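1. what follows is a predicted structure for the sequence shown.
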Amino acid sequence: MALADTDHMERSAPGLSEATAGDFVTLLKPRVMSLVVFTAFVGLISAPATPNPLIAVIAVLAIAVGAGASGALNMWYDADIDAVMGRTASRPVPAGRVAPGEALAFGLVLSAFAVVTLGLMANWLAAALLAFTIVFYAVVYTMWLKRSTEQNIVIGGAAGALPPVIGWAAATGTVSLDSLLMFLIIFLWTPPHFWALALFKAEEYGRAGVPMMPNVSGARATRRQIFVYTVLTAVSGLLPVATGLAGPAYGVVALLLGAGFVHRAWRVLAMADSDRAMKPAKALFAYSLLYLFALFAALMADAVAARLIPGPWV
């Protein structure tokens, strides 16, 4: 039964739980947060201006808290969906360990703290971008797109793609073509990453009433879209060399990583409709995480090397 019309006001009813500190850490979605923090740090370290180290650390921590706040707000609102999906049913809110009102208050307080801290310690452009990211993820994606369109993850992916732009803005007070290029890489990467997951979790998404692409347009159309977005991601991963953001060493890494990504996407495209094991989709999902982490690690290494050994890196 679809759950999109559930009355979410019930979730903010008063009442305290007996939650542990670990439950509140889980609300922050630490695995998602770690990738957000890493890409934000790469954006900051790749910027031409390097802020005071203490300010840089505080800025990254503020971005981390903002990302965690988004996760808490998402878990508050999505408790009905999480309750009927195997991979999320044990989350603190649907499992009853954290009261809905607690999760909502936790997310709102952390959001305000993160935005104000980033504004005071770095600059208000970075703070405004962080505030926009939180609102876009919690309201536009979670409350609207996720339950209304198969393009939810495409449009909603903008929230997850903004951290390197925020990191760049925290360092420079500006938004540049290079920071938007990092945004583009993550934005294009998001659909194949999540649609690979949706392929082997289609039954759960269907049971929860979430209109993911495999449930709306079918597995075959999803596999085609995955391949197209993967090729675009691999190409965008090479663009930092063209703009001068990174040098040839990064280009070699990006080329090899992109080739591996496209190869795995091709295997997904070639899957038989009768393939229930979904091994190619699972392999693509796992590789996509490695791809993004390794690509941004290469960007970071290139930026550090350019500062320490000027010349061939830039």
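-> Received, thanks.

2. can we go C-alpha only for contacts and neighbour counts from here?
-> Will do.

3. neighbours of residue 277, just the number please.
-> With neighbours defined by other Cα atoms under 10 Å, the count for residue 277 comes to 9.

4. again with residue 21
-> Around residue 21 sit 8 other residues, with neighbours defined as other Cα under 10 Å.

5. please name the residues that touch it.
-> Contacts for residue 21 were tallied using Cα atoms under 8 Å, 6 or more residues apart in numbering; there are none.

6. got it, and residue 58?
-> By Cα under 8 Å, 6+ apart, the contact set of residue 58 is 118, 121.

7. can you name the element that comes right after the helix or strand hosting it?
-> Taking DSSP states H and E as the criterion, residue 58 maps to helix 53-77. Proceeding C-terminally, helix 53-77 gives way to helix 79-83 as the next helix or strand, assigned by DSSP H and E.

8. let's bring in a second one:
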Amino acid sequence: MIGTDVVRRNENFLQVVRSYYQLTKPRIIPLLLITTAASMWIASEGEVDSFRLFITLLGGTLAAASAQVMNCIYDRDIDYEMLRTRARPIPSGRVQSRHALIFALVLAVISFSLFLVYINLLSGLLAMSGIAFYMLVYTHFLKRNTPQNIVIGGAAGSIPPLVGWAAVTGDLSWAPWILFAIIFLWTPPHFWALALMIKDDYAQVNVPMMPVIEGEESTVRQIWWYTLLVIPCTFLLVYPVGASGWLYGVMALFLGAIFIKKTWLLKQNPLDKDMAKSLFKFSILYLMLLCTAMVVDSLPFTHQLFTAMVNFVG
């Protein structure tokens, strides 16, 4: 493999810490934690135990970090070939693959131990299944072999809400699976918008992302259809499940309308990378605000306010 391990040393301790921190791809993790937290708030009906929340988010952070480090090890060859990623810790030689693997395993062990000791076995097993699915199914089998890689592989990023729900209740009901479905259907529009922006990079290293194999127009059509699927799915939390209420429903409608508009504009201009970038950025904001609405909607204060408003009008 190209760029397996380049011999180069960090200059000081802080640079070593920074290199290992970069291996975890920290910018990806907050979005996973937001979906975990939202699930916990809904499951606890707005009254989350702070210690349980802290341990669950810490364990989730370590599990996600472990998966990203393993991904960096596996993809070190294509990271070396792309100028955009050649400066990453492993292809640049600042971290050796064997050391990165030890780091990833330590993170996974600590994560599972935290869940097992302080939360419950189910949440720990779900967190570990996220790592396994991301590495074995997405990174190993799908990423380099099929343009549908992110569709199936998106299940890995959909697991955090299951972890959060299990951490509160010890089991899984319909609501966390709807949260799973929302993120699963949200992932293709989100990731393919990014893929449209960096299509040439994927083509350079022969990674069969959708825009590379089927072109921009086909990719944008599929982004459109997945957007039309995810928006109705968000309302299932309101009806028939009843896990969220009116405030979340209004926010889901508002955000969904903007999402559809941005996707429609991209559909009319599939070669416009600025529109793809706009959709990509909004997709992140969409999920963050949607989860925030879930949290606020679950709070007892919100329910009391709604009841007071109904009584006042009545």
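-> That came in fine, so what should we check first? The structure presented is a predicted model; accordingly, all values stated were derived computationally and were not measured.

9. about what we covered before: buried sites along the helix holding residue 58 of the first structure?
-> Of the residues in helix 53-77 of the first structure, those with enough neighbours to count as buried (16 or more other Cα atoms under 10 Å) are 55-56, 58-77.

10. which part of the second structure matches that helix?
-> When helix 53-77 of the first structure is aligned against the second structure using TM-score structural alignment, it corresponds to residues 50-74.

11. how close does the matching stretch sit to the first structure?
-> The superposed stretch 50-74 of the second structure is, by mean Cα distance after the TM-score superposition for the first structure, a mean 1.1 Å from where its aligned residues fall in the first structure.

12. tell me how far the helix or strand harbouring residue 301 of the second structure is from the chain's mean position?
-> Assigned by DSSP H and E, residue 301 of the second structure belongs to helix 300-313. What separates the centre of helix 300-313 of the second structure from the centre of its chain is 34 Å, taken as Cα atoms, centre = their mean, to the nearest Å.

13. next one: stretch 303-310 of the first structure
-> Centroid displacement of stretch 303-310 of the first structure relative to its chain, using Cα atoms, centre = their mean, is 28 Å.

14. any idea how far residue 41 of the second structure is from residue 35 of the second structure?
-> When distance is defined by Cα to Cα, to the nearest Å, residue 35 of the second structure is 10 Å away from residue 41 of the second structure.

15. same thing with residue 72 of the second structure?
-> When Cα to Cα is the yardstick, residue 72 of the second structure and residue 41 of the second structure sit 32 Å from each other.

16. contacts for stretch 108-124 of the second structure next, please.
-> If you take Cα under 8 Å, 6+ apart as the criterion, stretch 108-124 of the second structure is touched by 52, 55-56, 58-60, 62-63, 66, 125, 127-128, 162-164, 166-167, 170-171.

17. so for that stretch, what gets flagged as buried?
-> Of the residues in stretch 108-124 of the second structure, those scored as buried under the neighbour-count criterion (16+ other Cα under 10 Å) are 108, 111-115, 119-124.

18. so where is that stretch in the first structure?
-> Stretch 108-124 of the second structure corresponds to residues 111-127 in the first structure, going by TM-score structural alignment.

19. okay, helices next: where are they in the stretch 1-150 of the second structure?
-> Assigned by DSSP state H, counting those that start in this stretch, the helices in the stretch 1-150 of the second structure fall at 13-23, 29-43, 50-74, 76-81, 97-114, 121-132, 149-157.

20. so how far is stretch 164-182 of the first structure off the chain centroid?
-> In terms of Cα atoms, centre = their mean, the gap separating the centre of stretch 164-182 of the first structure from the centre of its chain is 17 Å.

21. tell me how many other residues crowd residue 82 of the second structure.
-> 15.

22. count of neighbours near the closest residue to it other than its chain neighbours?
-> Nearest-residue entry for residue 82 of the second structure: residue 201, 6.5 Å, with adjacent residues in sequence omitted and distances by Cα to Cα, 6 or more residues apart in numbering. Around residue 201 of the second structure sit 18 other residues, with neighbours defined as other Cα under 10 Å.
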